[in-house]
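Novice: No letters, just coordinates:
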């Protein structure tokens, strides 16, 4: 049977046309924010506010790589009107940034057609995550589940807060916000909450923490991120110094709803590492690594294990458990320079000098020409001498990290 080329060509053209339609539909709304809301009501669509500024790299990456993505374009074309506004140059942008406390860019605010807030998020989102975000907004609208923000862009905001977003030339000391908050009868009100998000007064930061579930329910987690990170950093260290791993677990469970998946994957390892740096309890740290799946690939885990190797050099049981992991990786293929270096250090600290020398021989054959490599041949000379002299005292061994590209989103 001969292929029906005409039929195939029609199918291809239809697919291409559909792609073109979605690409065209993703174009931002032209006009004021009020006009955008009117259009959204007319089309019965949600509103995606994209707060950006010229020179914002993640904003440009979103425009170049994410919004044109077919899956993103399709989701937007079907359900959203995009209102894109510059927070530095446009009054709508300035007012919306103030309204929703934009502290990172791009900031995305999802509203229903009447302007009721569904969610806010900040930062770069890859296409898959952005589609999920858009679908979440759609689901929240279906549930009629809204944040506590009203639709008024012109509240009587305290001057020290408002000046961050709309420059008038007036001078405001941030200390003004402390007295402002002290005068508020209801710290859950929109303006009081927003003023609190940009301060670091301990009494009001602690108030947020003590009322965290309520504040997440009212305003979402995104605006709470900075405050919660600051508190979690302090508490993680405190629990570490007291070796209270269960208290750390309770903390992590309590604050988890503040974070989206991406932010949790970034900050969770930092909190657990802060705990370990104070506790020096390697067994507990390794358990937490596995319990929370802190490092989903070997390169990340190897980087984390480095500090354990060098801080636990007098603990053979810990070193042997880590050695097993490196030997398992070795079975999969030749180790890279950072891993081979750590393998040498493990054998040296375990006083297995014969294996340390074998591992060193392999390391010395490595190519050290990579300009981004954290160590050079000269850096391992002392290690080589320590093996030859069977000396494990006063050895300056480096915690060499692998160069892992930063993933935006």
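Specialist: Received, thanks. Because the structure is a prediction, the values reported are computed rather than measured.

Novice: alpha carbons only for contacts and neighbour counts from here, please
Specialist: OK.

Novice: unless I'm mixing things up, residue 306 is touching residue 342, no?
Specialist: Yes. Between residue 306 and residue 342 there is a contact under C-alpha atoms under 8 Å: 7.1 Å.

Novice: neighbour-wise, which of the two wins?
Specialist: residue 342 (25 against 19; other C-alpha atoms under 10 Å).

Novice: Residue 16: how many residues sit nearby?
Specialist: 11.

Novice: Now it: which helix or strand?
Specialist: Using DSSP states H and E, residue 16 sits in helix 5-25.

Novice: now residue 166
Specialist: In the assignment (DSSP H and E), residue 166 maps to no helix and no strand.

Novice: roughly how far apart are it and residue 268?
Specialist: Counting by C-alpha to C-alpha, to the nearest Å, the separation of residue 166 from residue 268 is 34 Å.

Novice: Below is structure B, check it against A:
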């Protein structure tokens, strides 16, 4: 695909230039800065693809969507594109940390100053992805951006969170997270990405659901809907114990406006399926021959 910056690969290709820079001479952070500088120079937006080798929907995007003429034309005209393998490249890990990314692929839509227009993820077909690009262009023209600060500053985050993303030390004791969150505003950016990025559950579920619509407006639907779905899966067990299908349906419906109609049909179907049906797990080692 044209004009994808491949960080820490053999070369870094600058789309509108014939210059090829050896990535080994350009640290990952410098390569990211080059992408932003190009976007500023060409007055374009930035599209970031966060992926990892072996991710099936990531590979499907590479094969079926990015090369499509309609998609390629929009990206070529209006975006500087930037691609990073989050398991191999430091800048990918930093971007995941910054935005509390947990699923892949994740797509970031930004302006040249690093202000986030939107975040999306998962496999998107050509029509869906083209719509995302158009929506990003429209929002940028209107000056509508998310609340994320434009720069990546590791000092803004507690050490346990930095280590979770940069060193893959994700088994953080809940009391450590809880102590930090209780000392901060629950609605600020760092608190939000800690809760969603580390998938903090149960004790923070109700407050997150209460603020979910505001979070979606401030930080984008992708991280919010992903986390809400996890919360509702946990809540399902509580409602099953009370045999309260009606109550659970009402809770699920409360989150409806967070999702597109297609998404809500899919996820509500998953959540409501087999409500109260005992899940029987057979141990294969106990089966008689």
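Specialist: Received, thanks. The structure displayed is predicted, hence computed values, not measured ones.

Novice: Superposed, what's their TM-score?
Specialist: Once superposed, chain against chain, the TM-score is 0.78 (TM-score structural alignment, normalised by the length of structure 2); 250 aligned residues with a C-alpha RMSD of 2.6 Å.

Novice: hang on, the earlier thing: hmm, who's touching the helix holding residue 16 of structure 1?
Specialist: With C-alpha atoms under 8 Å, 6 or more residues apart in numbering as the contact definition, helix 5-25 of structure 1 has outside contacts at 68, 70, 73, 74, 76, 77.

Novice: Recalculate using a threshold of 7 Å.
Specialist: Residues outside helix 5-25 of structure 1 that contact it (C-alpha atoms under 7 Å, 6 or more residues apart in numbering): 68, 70, 73, 74, 77.

Novice: Run a quick neighbour tally on the closest residue to the fourth one other than its chain neighbours.
Specialist: If I follow you right, that is residue 74 of structure 1. Nearest residue to residue 74 of structure 1, sequence neighbours excluded (C-alpha to C-alpha, 6 or more residues apart in numbering): residue 22, at 5.5 Å. As a burial measure, residue 22 of structure 1 scores 21 neighbours (other C-alpha under 10 Å).

Novice: Equivalent analysis for residue 331 of structure 1, please.
Specialist: 9.

Novice: looking at this, it is in a helix?
Specialist: Yes. Counting by DSSP: H, G, I helix; E, B strand; the rest coil, residue 331 of structure 1 is part of a helix.

Novice: tell me the contacts of it?
Specialist: Counting by C-alpha under 7 Å, 6+ apart, residue 331 of structure 1 touches no other residue.

Novice: quick one: it from residue 81 of structure 1, how far?
Specialist: For residue 331 of structure 1 relative to residue 81 of structure 1 (C-alpha to C-alpha), the value is 53 Å.

Novice: mind checking the SS state of the most centrally placed residue in structure 1?
Specialist: The centroid of structure 1 falls nearest to residue 263 when counting by C-alpha atoms, centre = their mean (3.0 Å). The local conformation at residue 263 of structure 1, judged by three-state DSSP, is helix.

Novice: Just tell me the aligned range of stretch 309-328 of structure 1 in structure 2.
Specialist: Counting by TM-score structural alignment, stretch 309-328 of structure 1 falls onto no part of structure 2.

Novice: Can you give the distance of that stretch from its chain's centre?
Specialist: 30 Å (C-alpha atoms, centre = their mean, to the nearest Å).

Novice: just the helices in the stretch 51-200 of structure 2 please.
Specialist: Assigned by DSSP state H, counting those that start in this stretch, the helices in the stretch 51-200 of structure 2 fall at 56-60, 69-78, 90-99, 126-142, 159-166, 174-182, 189-197.

Novice: Name the surrounding residues that touch stretch 107-117 of structure 2.
Specialist: Residues outside stretch 107-117 of structure 2 that contact it (C-alpha under 7 Å, 6+ apart) are 36, 39-40, 44-50, 118-121, 136, 139-140, 144-146, 148-151.

Novice: Can you flag which of the residues you listed belong to strands?
Specialist: The strands, defined by DSSP state E, take in 45, 46, 47, 48, 49, 50, 118, 119, 120, 121 from the contacts of stretch 107-117 of structure 2.

Novice: what's the neighbour count on the second one?
Specialist: Okay, so that is residue 46 of structure 2. 27.

Novice: Also the first one?
Specialist: Residue neighbour count, defined by other C-alpha under 10 Å, stands at 27 for residue 45 of structure 2.

Novice: Same check on the one 4 residues further on?
Specialist: Taking other C-alpha under 10 Å as the criterion, the count of residues near residue 49 of structure 2 is 24.

Novice: list the contacts for it?
Specialist: 82, 83, 84, 105, 106, 107, 108.
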